[in-house]
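Engineer: Predicted model follows, preceded by the sequence.
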Amino acid sequence: MRKTKKKEKENTLNSPISGRVVNIKTKIGDEVKKGDVLLVIEAMKMEYIIRAPYNGIVKKINFKEKDLIEIGQNTLELSKK
């Protein structure tokens, strides 16, 4: 029997680090371009910037400012344009 991994949705952006969401630079429905800053996570007194990996539209934001986030958690959903 083969084990199959769950395929991660292409339109989800996961957190690369555990920390606190300190700034959300976008809102649902916003059109973003590749490289635009979407949100900022603070960990160990350093800020980690989450950027759009491609042009798209923000469909869902899963956190509010000041929320704690764990590594691998889905931060937001972005549909390709």
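Structural biologist: That came in fine, so what should we check first?

Engineer: switch to C-alpha atoms for all contacts and neighbour counts from now on
Structural biologist: OK.

Engineer: And residue 29, how far from residue 21?
Structural biologist: Distance, residue 29 to residue 21, by CA to CA, to the nearest Å: 20 Å.

Engineer: Give me the three-state assignment for residue 39.
Structural biologist: strand (DSSP: H, G, I helix; E, B strand; the rest coil).

Engineer: just to revisit the earlier point, so between residue 29 and residue 21, which is more surrounded?
Structural biologist: Using other CA atoms under 10 Å as the criterion, residue 29 and residue 21 rank with residue 21 on top: 21 against 12.

Engineer: ok, structure two:
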Amino acid sequence: MHDIRTELTASVWKILVPAGSTVTAGDEIMILESMKMEIPVEAPFSGTLTEVTVGEGDPIQEGDLLARITPDSDATS
């Protein structure tokens, strides 16, 4: 299982993929909002989105945990 963390201070605008879903590398899993800009958060590799640790509207700080993903057995991390 691998953590997906934010690289900026923002708020969670929209969660696009619920926990338990299968994702492909590059799929947008949520959108953050910072200074009126929308910043997509993409799956770094294919696998299962095991956990989403934030909710829509939550304020987040740099380094905060957003989600956890379990890679497919053939994915590289």
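Structural biologist: Sure, I can see it. Since the structure is predicted, the reported quantities are computational estimates derived from the model, not experimental observations.

Engineer: I'd guessed residue 2 of the second structure sits against residue 66; true?
Structural biologist: No. Using CA atoms under 8 Å, residue 2 of the second structure makes no contact with residue 66, being 11.0 Å away.

Engineer: Looking at these two, which is more packed in?
Structural biologist: Just comparing residue 2 of the second structure and residue 66: by other CA under 10 Å the higher neighbour count belongs to residue 66, 19 against 13.

Engineer: For the more buried one, give me its contacts.
Structural biologist: Residues in contact with residue 66 of the second structure, defined by CA atoms under 8 Å, 6 or more residues apart in numbering, are 3, 4, 5, 6, 52, 53, 54.

Engineer: residue in the first structure matching the last one?
Structural biologist: Okay, so that is residue 54 of the second structure. The alignment partner of residue 54 of the second structure in the first structure, by TM-score structural alignment, is residue 63.

Engineer: cool, and the fourth one?
Structural biologist: Residue 6 of the second structure maps onto residue 15 of the first structure when the alignment is built from TM-score structural alignment.

Engineer: my guess is its match meets residue 68, correct?
Structural biologist: No. At 11.0 Å, residue 15 of the first structure and residue 68 do not qualify as touching, with contact defined as CA under 8 Å.
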